[in-house]
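J.: take a look and give me a structure for this.
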Amino acid sequence: MTYETLAIERRGAVATIWMDRPAVFNAFNERLIAELAAACAELDADAGVRVVVLAGRGKHFSAGADLNWMRRASDSTEAENLADSRKFAAMLRTLSEMSKPTIARVQGAALGGGTGLTAACDMAIAADDASFATSEVKFGIIPAVISPYVLRAIGPRHALRYFQSAERFGAAEAKAMGLVGEVVTLDELDAAVDRLVQALLACGPQAQLAAKQLIAALAGRPIDDAVAEETAGRIARQRATAEAREGFAAFFDKRSPAWMQ
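T.: Just a heads-up that it's a prediction; the model follows:
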């Protein structure tokens, strides 16, 4: 597929989706939202892709909503805004529910929807110049569509502050809150992403998907008999897979497993 607002770079089993609107700091509009959804679906269906990195060209990851898009939204009817928001929500869900690991590579501004994209990825690494905000209330609106992902990342207590104050916070604060997992200098950003990519490629892809599904199934549930039984069933099923047999065989044979070859 040909994209106008994105560029997809492939290196072996790793695909990087570059948001490619640097002149407007990779701000969102209808086209970028549609193309991000399509790119995530395309790469998720590609068996040759093991890890997906989401990144932004230029100095900034994403400065949030495009001003022209916001102006059109302010003049639209509620029904038109609902249709628009559903597309944004569907894109974030497609990204969040990809069957392979996703990493946000964040530098510069990651505001509004940029914060949402960071949170929707499985993990995130930020340069120390990165800044984040759920700035929607400054415009008289709310961060509704990104809220499930940001809440999952930072929790309700932090969300109560930043959803209402629209304050910017830096990479160190984002790490302390759980939005990003690692902060490095801008010069070290690509190397840090690559280290994480290599760690992910060393692991079984089907086991990674099962682990992702495990988290989705158990998050927020009480530890009770039902959870204990479900976890026992999940590990029993996973142990019976061809991937698990290969993983154990490779370990005992002191060789790399098939998925690393």
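
J.: every contact and neighbour count from this point should use C-alpha atoms.
T.: Noted.

J.: pretty sure Ala153 is touching Ala119, no?
T.: Yes - using Cα atoms under 8 Å, Ala153 makes contact with Ala119 at a distance of 6.0 Å.

J.: OK, contacts around Val183?
T.: Counting by Cα atoms under 8 Å, 6 or more residues apart in numbering, Val183 makes contact with 125-128, 171-172, 175.

J.: and the contacts of stretch 169-179?
T.: By Cα under 8 Å, 6+ apart, stretch 169-179 touches 118-119, 124, 126-133, 150, 153-155, 158, 180-183.

J.: just those: which are in helices?
T.: 118-119, 150, 153-155, 158 (DSSP state H).

J.: element containing Arg31?
T.: Arg31 belongs to helix 30-44 when assigned by DSSP states H and E.

J.: hmm, who's touching that helix?
T.: Contacts to helix 30-44, defined as Cα under 8 Å, 6+ apart, come from residues 3, 5-6, 15, 17, 19, 49, 52, 69, 84, 87-88, 90-92, 94-95, 98-100.

J.: next, the structure of the following sequence, for comparison with the previous one:
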Amino acid sequence: MSTQYSMLQLGFAGHVATVTLDRPEVRNAFNETTIAELTDVFRQLEAREDVRAIVLAANGPAFCAGADLNWMKKMAAFSDEENRIDAGRLAAMLSAIYRASKPVIARVSGDAYAGGVGLVAASDIVVAVEGARFCLSEARLGLIAATIAPYVVRALGERASRRYFTTAEPFDCATAQRLGLVHERVAPDALDDTVQKIAAALCANGPHAVRESKRLVQDVAGEALDEALIDDTARRIARIRASEEGREGVASFLEKRAPNWRG
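T.: Model (predicted):
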């Protein structure tokens, strides 16, 4: 993977890829270039069989402040069609993160505002420093959090989303954890260790099983518990049981040895 990025850093350690937002001078706010690079890097990582987990991190004191002000100034002069196309690119970026087959761990080292909350919500597992603050600030600017809404509402729930979308008030990390946006709230010196432990747990499991588990949750969430869903889940487990990885996992357990994907 030889692509060079101007606003991101990309690193690898074992089966874990780390994508780092690298615009600390503007609190990692994103513009059209950041959006294009994030979309590209997640699509490239999707194609790599050796990558089993992705960490989304940021340099500097903030995780992501949302949209870059200069980019927003440019958008103000766009036509309706240009704004629609531009918003579509942001939507595609968020979808690339949310729909990545590999689990995405958000390493939230500082504040996340507006679109930054979208990045957090689109991730699968969120570890945040206890001093981080979150804010869906769009309404302050006469805007709405439309593009990030599908991910944020899934993470916060409808009731909390009604409040924070409309008041645009910031909330602390403890509140974010209570509402379900954040999984682990840690001291700054425990951030990397916690992220690494979660990544190691993911990489210890069957790679195909992890990917299918993520997809299962996304497909099942919110669906009616009817015969079609019951049949679908039965078909999924039957397919996994018969797979090479499924057979190896059961055999290694019975034989009291490590499965071959840990080799």
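
J.: can you give me the TM-score here?
T.: Overlay of the two chains. TM-score (TM-score structural alignment, normalised by the length of the first structure): 0.98; 261 aligned residues with a Cα RMSD of 0.8 Å.

J.: now a ChimeraX select for only the buried ones of the contacts of stretch 169-179 of the first structure.
T.: Buried residues within these, by 16 or more other Cα atoms under 10 Å, are selected in ChimeraX with:
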select :118,119,124,126,127,128,129,130,131,132,133,150,153,154,180,182,183
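
J.: center of the second structure, which residue is that?
T.: Centroid-nearest residue in the second structure: Ser123, 1.7 Å away (criterion: Cα atoms, centre = their mean).

J.: what ranges do the helices span in the stretch 1-150 of the first structure?
T.: Here the stretch 1-150 of the first structure has its helices, by DSSP state H, counting those that start in this stretch, at 30-44, 67-74, 78-96, 113-120, 147-165.

J.: pick the most deeply packed of these.
T.: With neighbours defined as mean count of other Cα atoms under 10 Å, these peak in mean count at helix 113-120, which reaches a mean of 27.

J.: the second structure: matching residues for that one?
T.: On the second structure, the counterpart of helix 113-120 of the first structure by TM-score structural alignment is residues 115-122.

J.: have a look at how far, on average, the matching stretch is from the first structure.
T.: Its aligned residues in the first structure lie a mean 0.4 Å from stretch 115-122 of the second structure after superposition (mean Cα distance after the TM-score superposition for the first structure).

J.: now what about that stretch, what contacts it?
T.: By Cα under 8 Å, 6+ apart, stretch 115-122 of the second structure touches 29, 63-67, 94-95, 97-98, 106, 108, 112, 126, 134-136, 145, 148-149, 151-152, 154-155, 181.

J.: quick one: contacts for the equivalent of Pro24 of the second structure over in the first structure?
T.: Aligned by TM-score structural alignment, Pro24 of the second structure pairs with Pro22 of the first structure. When contacts are counted by Cα under 8 Å, 6+ apart, Pro22 of the first structure touches 56-60.

J.: in strands only, show me the residues you listed.
T.: Cross-referencing those against strands under DSSP state E gives Gly56.

J.: now the terminal residues of stretch 213-229 of the first structure, how far apart.
T.: Distance across stretch 213-229 of the first structure, first residue to last, is 16 Å (Cα to Cα, to the nearest Å).

J.: go on, stretch 215-231 of the first structure?
T.: Start to finish, the residues bounding stretch 215-231 of the first structure are 11 Å apart (Cα to Cα).

J.: number of nearby residues for Thr175 of the second structure?
T.: Thr175 of the second structure is flanked by 14 other residues according to other Cα atoms under 10 Å.

J.: ignore the last one, Ala209 of the second structure
T.: Ala209 of the second structure - counted by other Cα under 10 Å - has 15 other residues nearby.

J.: tell me which element it is part of?
T.: Per DSSP H and E: helix 207-220 holds Ala209 of the second structure.

J.: tell me, that helix lands on which residues of the first structure?
T.: Going by TM-score structural alignment: helix 207-220 of the second structure matches residues 205-218.

J.: by how much does the matching stretch deviate from the second structure on average?
T.: Averaged out, stretch 205-218 of the first structure is 1.2 Å away (mean Cα distance after the TM-score superposition for the first structure).

J.: what lies in contact with that stretch?
T.: Residues outside stretch 205-218 of the first structure that contact it (Cα under 8 Å, 6+ apart): 50, 99-101, 227, 234, 238, 243-244, 259.

J.: how about 10 Å then?
T.: 50-51, 97-101, 122, 200, 204, 227, 230-231, 234-235, 238-239, 241-244, 259 (Cα atoms under 10 Å, 6 or more residues apart in numbering).

J.: and the residues you listed, which are buried?
T.: Applying 16+ other Cα under 10 Å to those flags 50-51, 97-101, 122, 200, 204, 238, 243-244 as buried.

J.: in TSV, list the residues you listed along with distance to Lys212 of the first structure.
T.: Converted to TSV, those look like this (distance: Cα to Cα, whole Å):
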residue	distance to Lys212 of the first structure
Arg50	14
Val51	13
Glu97	9
Met98	9
Ser99	8
Lys100	9
Pro101	9
Asp122	9
Leu200	13
Gly204	12
Gln238	13
Glu243	16
Ala244	16
